[in-house]
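mind looking at a prediction? Sequence and model below.
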Amino acid sequence: MLQVITQLIGGIGLFLLGMSLMTDSLKAMAGESLRQWLSRFTGSSFKAMLSGIGFTLVVQSSTATTLATIGFVSAGVLTFAQAIGVVIGANIGTTSTGWMVALLGLKFSIASFALPMIGVGALMKLLGKDRLALLGLAFAGFGLIFFGIDVLQLAMASFAERVDLSVWSNNSFSTRLILVLVGLVMTILLQSSSAAVTATLAALASQAIDVQQAMALVIGQNIGTVATAILAAIGATTSAKRTAAVHVIFNVVTAVFAFFILMPAMLWMLTHWAWAATWDNTIIIAAFHTAFSLMGAMIFMPFIPQLQSVISKLIPEKEVETIRYLDESLFSMPSLAIATAQDSICHCLADMYRLLIKAGRGEIIGAMINTKELDHVLLKVDEYLKKMPVPQAQADQQRLIELMRLIVYTRVVREDLQHTANLDILRAHFDTEDLKEFIGIIEKLVLYFRQTPVQKIPVQDVENLERFSAQIKIHQPAIRQNIVAQSATSQVKAADALDLIIAQRWLERLAKHTAKMAILLKEDTSTI
């Protein structure tokens, strides 16, 4: 019996390791393209659901899709209503694992193919770089999945010979409920509904359990998958909590309908329809898993606006807008974590520059502007990046480097923004055309910084800012001479003349630092 238990643990471990390798590498390969894809193909709730199905089919993890969706909602790429559709689609897409196991893993002896796949994948990882190395990890993970399934099937066959589970095969309500709870606990312990469903299918194929028991277990396993979402939402952002709430409500309500309606209906069909009785048991369970996820979609899709309204009221937004993007659950998707950190900085900068514009126009006093909010955002981003693992993909590493450069420039600009009282000095003594031109250019930048997600700045606008920065530097000597001349003829007091020179120099410095930051964020960054 000890050998059987060891085989079970080993088989599950191999499956989980394979899923982890494959999912992590595919997510890293998807990178920023995932963000663009979802923002493009989620225009309606139905399209959002299809996108959720598609992405989950690719990465073979509904949890990965859910966590990515949390980030998209936080960053404003998706509305909460669209996120609901993606989560529903993810629950449908995750049933593909059951079909893969039922049609391939349990039908053929593929252990002989799995080991070469692991070997080839390992070589690709060791000898390749960037995407080839990630593809190698995905390949090795795929091999480990099927090798784990083969070990699981052998263990379950031995388990069936030693343990009699016929006591749990009666049709009573209490027995079914106990099996649902067993399935729930399996998923919580394994932290993967795919692994739990795979173990169930292996047990069914080995005749350790029957179809009715398998159905009840799968219902419980589908409920258990919400544990990961709940854990991810603890202490997380409001968007994370709302998305986790959708996940919980969808899975629990769908499980109730599956337990009381779909399971009895399918058992009746298998008993009374001769053609249905000829189906393979593992195919029946895979079809049952997909059927009750589809049933859940049909129940919830027409009521997405109402569900959105209820959850938004139950879980109101409490975070400051500029830092509500920073969600640690996004660390599994480095490109998203980096993008949300950049959005937080840019949105806060946009708020600061908007105050600068008002002060430049005399709508507010420049001396009243402070950098406390920007300091707070920079501190939160620093804390966020310290916790973020180093990304594996070279493209993500490059994005991280660009983000670090943006932070450096932001800190420099922050030092300039501490002296916005210079705007009052410039406006009080003469109507400088330089200031007016600078305000006009900054207004355009703010439009891009305020968009969600933050948009790249057009090359023409960046060039205008660079041109202004160079122009004001050239004009500085003439401006200083003019101020000194006015002071010599008593048109301007000596102290005021000094303040004007300092203020003019401050404007030149702010323009130069803003231009450097804009260069980093322009549309074509290949020349940076």
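Structure received. Predicted model only: the values in this text are computed from it and were never measured.

switch to C-alpha atoms for all contacts and neighbour counts from now on
OK.

quick one: residue 364 is in a helix?
No. Assigned with DSSP: H, G, I helix; E, B strand; the rest coil, residue 364 falls outside any helix and is coil.

confirm for me that it is in contact with residue 354.
No. The criterion here is Cα atoms under 8 Å, and residue 364 misses it with residue 354 at 11.0 Å.

tell me the contacts of residue 315?
Residues near residue 315 by Cα atoms under 8 Å, 6 or more residues apart in numbering: 238, 241, 242.

quick one: which of those sit in helices?
Taking DSSP state H, the ones among the contacts of residue 315 that sit in helices are 238, 241, 242.

and the comparison structure, right after this:
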Amino acid sequence: MIHLLNLLAAIALLVWGTHIVRTGMLRVLGENLRRVLALSFGNRLRGVVAGIGVTSIVQSSTATCLIVASFVGKNLVTTTAALAVMLGADVGTSLMAVVFSLDLSWLSPLLIFVGVVVFISRQNSGAGAIGRVLIGLGLITLALQLIVGATRPLVEAPAVRGLLVALPNEVALDVVVGAALTVMAYSSLAIVLLIATLASSGVLTIDVALGLVLGANIGSGILALLATANAAPEVRRLPVGNMIFKIAGTLLAVMVLPQARSLLQQLLPVVHQQVVFFHLGFNLALAILFIGFTGLVGRSVDRWLRARGSNVDSLRPRHLDPLALTMPSLAISCAAREALHQADVVETMMRGIIPVIRNNDLQLSSQLRKLDDTVDELYSAIKFYLTQISGEALSEEESRRWTDIVSFTINMEQIGDIIERVLQDIEDKKVRKNRSFSEAGMAEICHLHERLLANLRLGMSVFLDGHVRDAKRLLEEKAHFRDLEHEYAANHISRLRDNTAQSIETSSLHLDLISDLKRINSHICSIAYPILESAGALTKTRIRQSQLAGLGGE
């Protein structure tokens, strides 16, 4: 029993090691991986090379598939070009299996020691992320050694040997088992390394091992299909096309499996090498045989999985791509786009305030107030999406951007709440009582409203581009807006002294309205704080603002 437990622990360590390497490399390279993939779609050969390089780094062809599938879903790349990248991605994982099949037992303690020292000493920097990768590589090589040690007693047990002898030599069954193991482990690389280690220990025959390797390749395709099962049809095109290549390649490989086994035994005397090089040869053969068929398969899949009609509610979350969660930098970009979508809805609500006041339009007011539910829904969706992004895979800059997005969406949600209350007050205190603002009072409200819209557009620009100059300008608007509020409140009091009838009737609403507009402006100006803080200009700006207008608060 203890030997079986040791084996299971070693397998778990192998899977965990590949996860650590993948997340560590994503944190080190981040946006660069996305940029490499985006530049690789010019021709098929470049796509294959990019797929090999990126997947060798992130240790997962499934992760690469999900990233590229999100590009296909956004019509940034054709299915044909994406299929070429995936052929290279599968070669990339098989190359890493060959690397890890080498005798790296001397390297394991060195990698773990150096990795831990670097990670602890530079934990919050890029060097710390590299240390994390070194730890993962060391754990992978250590896990392979532990698997060898744990399987030796199991192989020597008479019951296990009797069970292995009784297993049917059925390739189809081996393929199914290999696919199931890959789906459970969520890593074809880990399963291929495990199969090679078990075969070299005598637990598996070479015939069974090769069948399991074919199944591991099918399993990686199944993982991508499962991950995109609920996605839009255009997103599912790449996993389906890639699966077609894998199934076709597996059928061809089964037909020549005896010849492949004989060739491997002649060229490579070590069983471990036979397994991993069969995995490499299989994926190289797929890339060579099917690179010319990417256009045919891509067009076929496009016809089978047509895009849905455009009748989806445009106010619902539309940029929060779940597939992008495998690439934190891409997921951060998706969340930022959705945050701007939320700001667009807020701007729609804000623009409607003046038409409601001028036209006493209860129907428009009701429609605008309902948009606050959309703003709240977008806020909740963005917040939940951001919590799903792996924090350990975020670089320092991406972590800062994560915080900026949260702050921005909170401000937009609070602005939406204020606008809803403003519209309700206008309905109750003006429209239903058939009251009107004085001409001067209405002009002041319109002026504040125009400044508010301009500041919102500036705030969205600051959030998008992060320019310090614009952030300073936005914060200065806080002082100007407060000066206007004080001036217009004083003007209103003067009109009350002059017994202006319209001013008397709408006094409460007028003062509340300009106060609420100032509160909205304060939330908009808050967008500048994270940008200025990151640039080290926040303290200086606050000192200057306090000297000018005492703007420590609202």
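Yep, it's here. Not measured: the values here are computed from a predicted model.

TM-score of the superposed pair?
Here the superposed chains carry a TM-score of 0.77, computed using TM-score structural alignment, normalised by the length of the first structure; 507 aligned residues with a Cα RMSD of 4.5 Å.

can I get the contacts of residue 315 of the first structure in TSV including neighbour count and distance to residue 436 of the first structure?
As requested, the contacts of residue 315 of the first structure are exported to TSV (neighbours: other Cα atoms under 10 Å; distance: Cα to Cα, whole Å):
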residue	neighbour count	distance to residue 436 of the first structure
238	23	41
241	22	45
242	24	45
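
nearest to residue 398 of the first structure, of the residues you listed?
Distances from residue 398 of the first structure to these, taken as Cα to Cα, are shortest for residue 238 (29.5 Å).

for that closest one, which residues are in contact?
315, 316, 317, 318, 319, 324.

repeat that with 7 Å
315, 317 (Cα atoms under 7 Å, 6 or more residues apart in numbering).

any idea how far it is from residue 69 of the first structure?
13 Å (Cα to Cα, to the nearest Å).

do residue 334 of the first structure as well
From residue 334 of the first structure to residue 69 of the first structure the distance is 14 Å (Cα to Cα).

out of these two, which sits in the more crowded spot?
Counted by other Cα atoms under 10 Å, residue 334 of the first structure and residue 69 do not tie: residue 69 has more neighbours, with 29 against 24.

host element of the more buried one?
Per DSSP states H and E, residue 69 of the first structure falls inside helix 62-75.

now do residue 383 of the second structure
Per DSSP H and E: helix 362-387 holds residue 383 of the second structure.

could you find the counterpart of residue 223 of the first structure in the second structure?
Under the alignment (TM-score structural alignment), residue 223 of the first structure maps onto residue 218 of the second structure.

ok, the residue lying closest to its match once chain neighbours are set aside - contacts?
In space, and not counting its chain neighbours, residue 218 of the second structure is closest to residue 179: 5.6 Å by Cα to Cα, 6 or more residues apart in numbering. Listed by Cα under 7 Å, 6+ apart, the contact set of residue 179 of the second structure reads 215, 216, 218, 219.

for the longest helix seen in the first structure, packing partners?
For the first structure, the longest helix by residue count, based on DSSP H, is helix 2-40. Under the contact definition 3 or more Cα pairs under 7 Å, 6 or more residues apart in numbering; DSSP states H and E, helix 2-40 of the first structure sits against helix 45-59, helix 131-162, helix 193-205.

list the buried ones in that helix?
4, 7-32, 34-35, 38-39 (16 or more other Cα atoms under 10 Å).

and what of stretch 255-268 of the second structure?
Neighbour-count burial for stretch 255-268 of the second structure [16+ other Cα under 10 Å]: 257, 260, 261, 264.

out of the residues you listed, which comes closest to residue 170 of the second structure?
residue 257 (12.1 Å).

number of residues surrounding residue 402 of the second structure?
Neighbours around residue 402 of the second structure, by other Cα under 10 Å: 22.

any idea what sits nearest it, other than its immediate chain neighbours?
Nearest to residue 402 of the second structure is residue 332, by Cα to Cα, 6+ apart, at 6.7 Å.

if we can go back for a sec, the residue nearest to residue 218 of the second structure maps to what in the first structure?
So, by TM-score structural alignment, residue 179 of the second structure is matched to residue 184.

any idea which helix or strand carries that match?
helix 173-190.

for that helix, what is the distance to the chain centroid?
30 Å (Cα atoms, centre = their mean, to the nearest Å).

cool, stretch 417-434 of the first structure as well?
43 Å.

can you get me the start-to-end distance on it?
Criterion Cα to Cα; first-to-last residue distance in stretch 417-434 of the first structure is 18 Å.

buried set for it?
Result for stretch 417-434 of the first structure [16+ other Cα under 10 Å]: buried residues 417, 418, 419, 420, 421, 422, 423, 424, 425, 426, 427, 434.

any idea what the first one aligns with in the second structure?
With the correspondence set by TM-score structural alignment, residue 417 of the first structure lines up against residue 419 in the second structure.

contact partners for its match?
Residues near residue 419 of the second structure by Cα under 7 Å, 6+ apart: residue 350.

moving C-terminal of the strand or helix carrying it, what's the next helix or strand?
Residue 419 of the second structure belongs to helix 396-426 when elements are defined using DSSP H and E. Scanning forward in sequence from helix 396-426 of the second structure by DSSP H and E, the next helix or strand is helix 439-465.
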